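A.B. asks: no sequence on hand, only this structure:
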């Protein structure tokens, strides 16, 4: 099955789903930060639909068009916070692709940024993994992986590294479909020689990040391999009882397919994961 995942000319998709899942206007829109301007001038803010380390996300409606979006609130009280959000905006402005969450507008007022992004209502890919009523077969996994790899291929073609890929940062466009958007570019960086980072999510971080070695596209592809393992089995390949145990497993590339969840998984799918979970790829 997985032989088609990296073939750009052959896409695996559900027949009921359309390629036109991103408004062309959103993809073409040039975004400039509107400083000293309140988001409420142009948008009606509705209920909170999410929250995280960054702040809250609210549903909103653009007054001029009546189109719905999501408003992501980000603190910018310190110089570090401002630089972090400015970097996220710069990265998102460069990434114009249907498989990536698109930035539509941006505001800075006093000590707070508000990013206006596409409103995605299908839930996190993580929700599919833990949903006992959703039968996540190898065939369905392949469809998700094709979508994810298409997005990552584009990100890397723009000389950008995501650096925090995980099921929670992949949104499904619909509750039952396979089309996705990669989100959260808060930790993303422009790819550069000798780029080193010391952040990420423990279960999905690559060995070179742990070792504070230079990182490149293989760091993201390692995370893609972990995501694929999780989708195929519902298990996390490196997770230990503590983060320290998880880091040791990652550093030693200590994982296994010797679980009943892999009994019906093809050799080809396992090989796909193996080709991504490689330490010190050259």
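C.D. replies: Looks like it arrived, so ask away. Quantities reported herein were computed from a predicted structural model and do not represent experimental measurements.
A.B. asks: can we go C-alpha only for contacts and neighbour counts from here?
C.D. replies: Will do.
A.B. asks: could you name the helices and strands sitting against the lengthiest helix in the chain?
C.D. replies: Among the segments of the chain that qualify as a helix by DSSP state H, the longest is helix 138-157. For helix 138-157, the elements it packs on are strand 180-182, helix 217-233, judged by 3 or more Cα pairs under 8 Å, 6 or more residues apart in numbering; DSSP states H and E.
A.B. asks: please enumerate residues in contact with the following helix or strand past that helix?
C.D. replies: Helices and strands here follow DSSP states H and E; after helix 138-157, the next one along the chain is strand 160-161. Residues outside strand 160-161 that contact it (Cα atoms under 8 Å, 6 or more residues apart in numbering) are 91, 155, 188, 189, 190, 191, 216, 217, 220.
A.B. asks: with stretch 109-117 instead?
C.D. replies: Contacts for stretch 109-117 (Cα under 8 Å, 6+ apart): 35-39, 69-77, 85, 101-108.
A.B. asks: which of these fall within strands?
C.D. replies: Counting by DSSP state E, the part of the contacts of stretch 109-117 found in strands is 35, 69-75, 103-108.
A.B. asks: the structure to be compared is supplied as follows:
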């Protein structure tokens, strides 16, 4: 057996072992979470809220329940208390969210539980770090977004937070501006929260379609199934539609992060829903398919003259040759390349959240790119003037020394 073939087999076995180890670690994390939930269920106290906490104000509410800013009466510590109605919340789902936030959200941009959990006659409650400056949704200006530096700063933090969560074997599944909380008024420190939909990687769940740009395109069959069920109900047919099941994978979060980038930069959404019925998404998919075809030709060597070109120049050329849909007007080639990675229609080819880090520092808006080019041109002009002035002064010195 040749050395090359032997090394290839060793590398292949190493890769398979490493991959298997990763899956074992992720499975262990899911099992550990179940064990934590079982143990905490045995020790959950019953408390009267007013005896232990002073309520300050309502921070937010939704289908899950409500979040109140509170101060612990003995410690004087401010915290957020998350209330889950017992009538509509299972103890299992409450304990899963609490324990996941407490034990796994150790990244500085993940909202962490504080080790206080209890029940009342009406609610299950746990305490978590408080986002005192509201959520990201509250600072997004409609049809304008937020400052580009702020966008890159926020996405850098979220990239690290989501990558950390994935490394521990969990997918958030509900990334959106309302679930990203501000620790200061300038978005210099943000925290991703609300882990009610988080599940272990590889878990099989029923596909649920909902009308939102954050809903991934692979769930579109669930929309069709929903339509079919409505049709049968209207016709009085008792035959049920078979449920569609999908695997929970990190690519679900990648899609949401891509939509979030667009939302922060523009103050809009790229489409209402990621299905072929939506005109905005359909235009994007057509553009994406053309891009994929061009990339394939480049890999096959049909496109020449790109080998020595700078990466950004290649991005600019591609954007000129295949302009993005109108809703992406004003976005730079750099961020369009990032969006193409995160918003890949095929989940198995979707980029990871970590890839966001590779696109930081450059212009994400055409306006920023033009301003950077203008400044570079001005700097070059100034440098040229200094060089010319230096040459004249050198010439005068030489004349003064009688060298001419």
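C.D. replies: Looks like it arrived, so ask away. On a predicted model such as this, the values are computed, not experimentally measured, just so you know.
A.B. asks: report the TM-score for the pair.
C.D. replies: TM-score for the superposed chains, counting by TM-score structural alignment, normalised by the length of structure 1: 0.76, backed by 248 aligned residues with a Cα RMSD of 3.1 Å.
A.B. asks: buried residues in the longest helix of structure 1?
C.D. replies: Neighbour-count burial for helix 138-157 of structure 1, counted by 16 or more other Cα atoms under 10 Å, picks out 138, 140-152, 154-156.
A.B. asks: tell me, how many residues neighbour the aligned partner of residue 346 of structure 2 in structure 1?
C.D. replies: Using TM-score structural alignment, the equivalent of residue 346 of structure 2 in structure 1 is residue 280. By other Cα atoms under 10 Å, 12 other residues sit near residue 280 of structure 1.
A.B. asks: correct me, but residue 280 of structure 1 touches residue 208?
C.D. replies: Yes - contact criterion Cα atoms under 8 Å: residue 280 of structure 1 and residue 208 qualify, at 7.1 Å.
A.B. asks: the aligned partner of residue 171 of structure 2 in structure 1 and residue 77 of structure 1, how far apart?
C.D. replies: Matched by TM-score structural alignment, residue 171 of structure 2 corresponds to residue 161 in structure 1. Remark: distance between residue 161 of structure 1 and residue 77 of structure 1 (Cα to Cα, to the nearest Å) = 26 Å.
A.B. asks: so between those two, which is more surrounded?
C.D. replies: The neighbour comparison of residue 161 of structure 1 against residue 77 (other Cα under 10 Å) goes to residue 161, with 25 against 12.
A.B. asks: that one and residue 205 of structure 1: what is the separation?
C.D. replies: Distance, residue 161 of structure 1 to residue 205 of structure 1, using Cα to Cα: 13 Å.
A.B. asks: thinking again about what came up before, how much does the longest helix of structure 1 stray from structure 2?
C.D. replies: Helix 138-157 of structure 1, aligned to structure 2 and superposed, deviates on average by 1.1 Å (mean Cα distance after the TM-score superposition for structure 1).
A.B. asks: so how far is that helix off the chain centroid?
C.D. replies: 11 Å (Cα atoms, centre = their mean, to the nearest Å).
A.B. asks: swap in stretch 115-123 of structure 1?
C.D. replies: 13 Å.
A.B. asks: repeat that for stretch 266-277 of structure 1.
C.D. replies: 21 Å.
A.B. asks: so for it, what gets flagged as buried?
C.D. replies: The neighbour-count check on stretch 266-277 of structure 1 (16+ other Cα under 10 Å) flags 269, 270, 272, 273, 276, 277 as buried.
A.B. asks: in structure 1, what residue corresponds to residue 119 of structure 2?
C.D. replies: With the correspondence set by TM-score structural alignment, residue 119 of structure 2 lines up against residue 108 in structure 1.
A.B. asks: show me the contacts for residue 234 of structure 1.
C.D. replies: Shown in contact with residue 234 of structure 1 (Cα under 8 Å, 6+ apart): 129, 130, 261.
A.B. asks: next: residue 140 of structure 1.
C.D. replies: Residues near residue 140 of structure 1 by Cα under 8 Å, 6+ apart: residue 178.
A.B. asks: under the alignment, what does it map to in structure 2?
C.D. replies: Applying TM-score structural alignment, one finds that residue 140 of structure 1 aligns to residue 150 in structure 2.
A.B. asks: next: residue 185 of structure 1.
C.D. replies: Matched by TM-score structural alignment, residue 185 of structure 1 corresponds to residue 195 in structure 2.
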